[in-house]
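Participant: Take a look and give me a structure for this.
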Amino acid sequence: MASKVRFNNLAEAERLAKRKLPRAVWLAVKAGNEQGWTLRENIQAFNELGFSPTIFDRPTSFDTKTTILGIDIDFPVVVSPVGAQAIHPDGEVGVARAAARAGTATGLSSWAADSVQDVVQANPNTIFQLYWVGTRDQIEKRVEAARAAGAKALIVTLDWSHTPRRDWGVPPSPPSRLDLATMVKLAPEALSRPVWFGNYLRRGRIPELKVPNLFGAGGQVPYFGAAWADFEATPPPTWDDVKWLRELWGGPFMVKGVNTIKDAKLCVDLGADAISLSNHGGNNIDGSPSPLRYLPSILDALNGQIDVMVDGGIRRGSDVVKALALGAKAVFAGRALLYGLAVGGEEGAYKALTILRDGIRETMYGIGRANIHDLDRADLMVLNSDFFVPPAA
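Facilitator: Here you go, the predicted structure:
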């Protein structure tokens, strides 16, 4: 198993994942909309912030523990609820095990290829993420299934623009059913990477892309494509819908996809415990700035009323430290884990998490901080005058 994990940083993992995965699968992982401006911007924003290293009084131990949505974690990186992790037979269960081993929580998407029951069993600190698909009755049954499985918190994700166009190519639509004609159509992609496909066959599986957490009214498990058609046909939720969902769940609750002060304040009003600033990893409107850029202004506006997380562009531990120094409680990491998963399954995902964890500690050593809760904006240098960091309140 360890021999499959041959990367020392996440840039290497990304290159290896691209070589390992069929082209259509890689395009789905890389994603982004239109020209990919936001996809690149999510990384560029981190590159416009630097540090002031110190040489005296450097720490010899580090406290990276924190709490998010009532869950204690060993370091401030939570697995982002990325859908359809059937890019490796280990899937979401493997990533959940990796997160548990690393001492952190895992977010599980409604679009996951593994069920919430199986993922909670792999990592009791599982946060279930809900998309607004179908009727309130269907949504209520899915929420209750997550509760019964033991999910610790609920996320509702609202940042999706249904913009499928990409300048560098769009993968084929996931199947609505897996009949003979569909298998014949998909066969060239699978056979283009025989090692990847053989890994599935050795486990007695195929990447069929069912989504068990989006079960229908009769309990049937749809294929991804059929569930996606339901998603596109479902009217987007109103503020009242999300308030109803928050009251239905009753436990720790997060709204993911916030981009403005106005929306952040509305989340406070409906009783959310936390929000995540996000442009869906570059998959919302292309041209949306990185959430890192407006993190300070939203934090100042909320004045500590709820916890604020951020996602998009996390590729190294120093990125995490930058987000925390700006005031984020923790970050979500998505593609970083997918790259590791693609390369080495559970072990690859665990390696990705350890790279992030070690990078956090190394950065803290360099800037003379022993505790993540002591990080603040004074630890950062703005390298580009267009990146405005307002003073702390």
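Participant: can we go C-alpha only for contacts and neighbour counts from here?
Facilitator: Will do.
Participant: how about the strands of the stretch 51-200 of the chain, start to end?
Facilitator: Secondary structure of the stretch 51-200 of the chain (DSSP state E, counting those that start in this stretch): strands located at 66-68, 71-73, 77-79, 106-108, 126-130, 153-157.
Participant: tell me which residues in the second one are buried?
Facilitator: Neighbour counts using 16 or more other C-alpha atoms under 10 Å place residue 73 of strand 71-73 among the buried residues.
Participant: So which elements touch it?
Facilitator: strand 66-68 (3 or more C-alpha pairs under 8 Å, 6 or more residues apart in numbering; DSSP states H and E).
Participant: what does the strand it packs on contact?
Facilitator: For strand 66-68, the external contacting residues (C-alpha atoms under 8 Å, 6 or more residues apart in numbering) are 72-76, 307, 329-330.
Participant: could I get the strands of the stretch 51-200 of the chain as JSON lines with distance to residue 239?
Facilitator: Formatted as JSON lines, the strands of the stretch 51-200 of the chain follow (distance: least, C-alpha to C-alpha, whole Å):
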{"stretch": "strand 66-68", "distance to residue 239": "23"}
{"stretch": "strand 71-73", "distance to residue 239": "26"}
{"stretch": "strand 77-79", "distance to residue 239": "26"}
{"stretch": "strand 106-108", "distance to residue 239": "23"}
{"stretch": "strand 126-130", "distance to residue 239": "15"}
{"stretch": "strand 153-157", "distance to residue 239": "12"}
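Participant: Tell me which of those lies nearest to residue 180.
Facilitator: strand 106-108 (30.4 Å; C-alpha to C-alpha).
Participant: Also this sequence, please, to line up against the first:
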Amino acid sequence: MTTSILNTWAHRMHFSPMLNVYFCSKQFHTLVKIRRPEIFCTPMMDSFRRLDEFENHAVSVLPPSIRDYYVNGAGEGHTLKINREAFRRLRIRPRLLRNVSNRDVSTTVLGQKVSMPLGVSPTGKQRLAHPSAECATAKATESAETVFILSAFSSTRIQEVAKAAPKGIMWMQTMLHSDRDCTLHCVRRAEEAGFKAIVLTIDNAVLPKNKAHILDDIPDLSTAVYEDYFLTKMTAEEMGNVHLQIRKIIDQSLTWEAVEWMTSVTKLPIVVKGVLTSEDALLAVKHGASAILVSNHGARQLDGTPAPIEALPEIVKAVGDKVEVYVDGGVRQGIDVFKALAIGARMVFIGRPMLWGLACGGEEGARAVLEIMRREIDETFALAGCSNVEQISRDKDLVVHESYYSRLL
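Facilitator: As a prediction, this is how the structure comes out:
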């Protein structure tokens, strides 16, 4: 079976050539073991210069059920649109005739240096985008020398991801489950694998109906992270029921005291993810959070919430320098990263764009996404008159809301 035949088969079946290995793996097992997935990279990827080009191509080739799983937001999708539109409402007030010949876009998070103020948010089931899945993303972020947050719903085991990128800066996402042993299982595996932080997602009290409906059409949604744990708790039939798995681990009775419990069972720093208000930010600090990731879960949980970039100012103001503050949601360009830094974020994260990179070219696609963002971040620093991250934070009103200019009309 030749590569050209596989590519033709994929085209006729409306699958990305990068997805051939996954969907053909059982039938063409020998071929998969011999050939690297990278040989199926889409040729046009080399010409992509913006993240929306990756998105447009990935959306056009992914099977509808997988595309919907990745693309859709909660409810009518209002917040999903707002996440991106909110960045467009911010204006950069560039400072000119500054010496920007020696720029440095690196920063530190939780005391560790990263090459740029951009990391990768947790996104589940990456094998649906590419057979190399989370291992490819881990390798790409390792190469980029930045943070990769592994999803609690990863399609790859924690140990496998750690082995794929042994020098990577990796954090582990988890939730406070109804069975605390389930949470501990995830935390201990992350500790053993050398992960540097635990990202505690707190905005998922229930599984929204629209997400549950989409999950019905997705193959192989069992989570590798909890597989060993579930094997001791569930029957084979239950293991294949993703809704049952999710119901078993979601705890709707949780309070902030549970965050304190989390800090008591691990020495790793706890990043609380999902905060959108100053009130909850202060509670996170009070109960032991080391950092806050301002996020609305990619607009996949509750429609009608503010965009994270809209919530960022009040949270930064509330916590001051008590903890580091990060943000994700709607970030698609280097200028978005710059805007978030100017408002007070220490670090910015992207989620879906990495899936588009994976779908277009596996590890190489993921690397390309990060390199494009790095180039845009550096370019924005130069054009806005900033040589480093510290200078951005010192400049007052470097980024303002568009209403700032309404006084001139």
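Participant: that older thread, need the max-distance pair from the contacts of strand 66-68 of the first structure.
Facilitator: 74 and 307 (17.2 Å).
Participant: out of everything not next to it in sequence, what's closest to the residue nearest the centre of the second structure?
Facilitator: Nearest to the mean C-alpha position of the second structure, counting by C-alpha atoms, centre = their mean, stands residue 121 at 1.9 Å. Leaving aside its chain neighbours, residue 121 of the second structure sits nearest to residue 351 (4.9 Å; criterion: C-alpha to C-alpha, 6 or more residues apart in numbering).
Participant: what lines up against that neighbour once you look at the first structure?
Facilitator: Here residue 351 of the second structure is matched to residue 334 in the first structure, going by TM-score structural alignment.
Participant: What of residue 153 of the second structure?
Facilitator: By TM-score structural alignment, residue 153 of the second structure lines up with residue 111.
Participant: With residue 173 of the second structure instead?
Facilitator: Residue 173 of the second structure maps onto residue 129 of the first structure when the alignment is built from TM-score structural alignment.
Participant: check contacts around that match.
Facilitator: 81, 107-110, 154-157.
Participant: Let me have those residues in CSV, extended by neighbour count.
Facilitator: Converted to CSV, the contacts of residue 129 of the first structure look like this (neighbours: other C-alpha atoms under 10 Å):
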residue, neighbour count
81, 25
107, 28
108, 32
109, 28
110, 27
154, 26
155, 25
156, 21
157, 22
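Participant: quick one: which of these is nearest residue 209 of the first structure?
Facilitator: Using C-alpha to C-alpha, the contacts of residue 129 of the first structure come closest to residue 209 of the first structure at residue 110, 12.5 Å.
Participant: Quick one: residues contacting that closest one.
Facilitator: 83, 128-131, 211, 213-214.
Participant: what does stretch 309-316 of the first structure correspond to over in the second structure?
Facilitator: Taking TM-score structural alignment, stretch 309-316 of the first structure hits residues 326-333 over in the second structure.
Participant: Then stretch 29-49 of the first structure?
Facilitator: Under TM-score structural alignment, the match for stretch 29-49 of the first structure is residues 70-90.
Participant: excluding its backbone neighbours, what's nearest the match of residue 153 of the second structure?
Facilitator: residue 83 (4.6 Å).
Participant: Aligned counterpart of the one you found in the second structure, please.
Facilitator: Using TM-score structural alignment, residue 83 of the first structure pairs with residue 124 in the second structure.
Participant: same question, residue 96 of the first structure
Facilitator: Residue 96 of the first structure maps onto residue 138 in the second structure, by TM-score structural alignment.
Participant: how deep is that match tucked in, by neighbour count?
Facilitator: When neighbours are counted by other C-alpha atoms under 10 Å, residue 138 of the second structure registers 30.
Participant: May I have the residues that are in contact with it?
Facilitator: Under the criterion of C-alpha under 8 Å, 6+ apart, the neighbours of residue 138 of the second structure are 148, 161-162, 164-165, 168, 170.
Participant: can we see that at 7 Å?
Facilitator: Residue 138 of the second structure sits next to 148, 161, 165, 168 when contact means C-alpha atoms under 7 Å, 6 or more residues apart in numbering.
Participant: The third one against residue 140, yeah?
Facilitator: Pointing back at residue 165 of the second structure there. No. Checked against C-alpha atoms under 7 Å, the pair residue 165 of the second structure and residue 140 is beyond contact range at 8.7 Å.
Participant: Which one's more surrounded, these two?
Facilitator: When residue 165 of the second structure and residue 140 are compared for neighbours, residue 140 comes out ahead with 26 against 19, by other C-alpha under 10 Å.
Participant: ok, and the most crowded of the contacts of strand 66-68 of the first structure?
Facilitator: Neighbour max across the contacts of strand 66-68 of the first structure (other C-alpha under 10 Å) = residue 76, 27 neighbours.
Participant: picking up where we left off before, same check for the contacts of residue 138 of the second structure, but in the first structure.
Facilitator: With both residues aligned by TM-score structural alignment, their matches' C-alpha atoms under 7 Å, the contacts of the contacts of residue 138 of the second structure that the first structure also has are 148, 161, 165.
Participant: Tell me the counterpart of residue 313 of the second structure in the first structure.
Facilitator: Per TM-score structural alignment, residue 313 of the second structure is aligned with residue 296.
Participant: ugh, wrong one, residue 103 of the second structure
Facilitator: Using TM-score structural alignment, residue 103 of the second structure pairs with residue 62 in the first structure.
Participant: Pull up the gap between the nearest residue to that match once chain neighbours are set aside and residue 91 of the first structure, please.
Facilitator: Leaving aside its chain neighbours, residue 62 of the first structure sits nearest to residue 370 (4.7 Å; criterion: C-alpha to C-alpha, 6+ apart). From residue 370 of the first structure across to residue 91 of the first structure, the span is 35 Å (C-alpha to C-alpha, to the nearest Å).
Participant: between these two, who's got more neighbours?
Facilitator: residue 91 (22 against 18).
Participant: gap between the nearest residue to the more buried one once chain neighbours are set aside and residue 92 of the first structure?
Facilitator: Of all residues not flanking residue 91 of the first structure in the chain, residue 85 sits nearest, at 5.0 Å (C-alpha to C-alpha, 6+ apart). From residue 85 of the first structure over to residue 92 of the first structure the distance is 6 Å, taken as C-alpha to C-alpha.
Participant: Quick check: neighbours shared by those two?
Facilitator: Residues touching both residue 85 of the first structure and residue 92 (C-alpha under 7 Å, 6+ apart) are residue 112.
Participant: mean shift of the helix or strand hosting residue 340 of the first structure relative to the second structure?
Facilitator: Using DSSP states H and E, residue 340 of the first structure maps to helix 335-367. Mean deviation of helix 335-367 of the first structure relative to the second structure after superposition (mean C-alpha distance after the TM-score superposition for the first structure): 0.8 Å.
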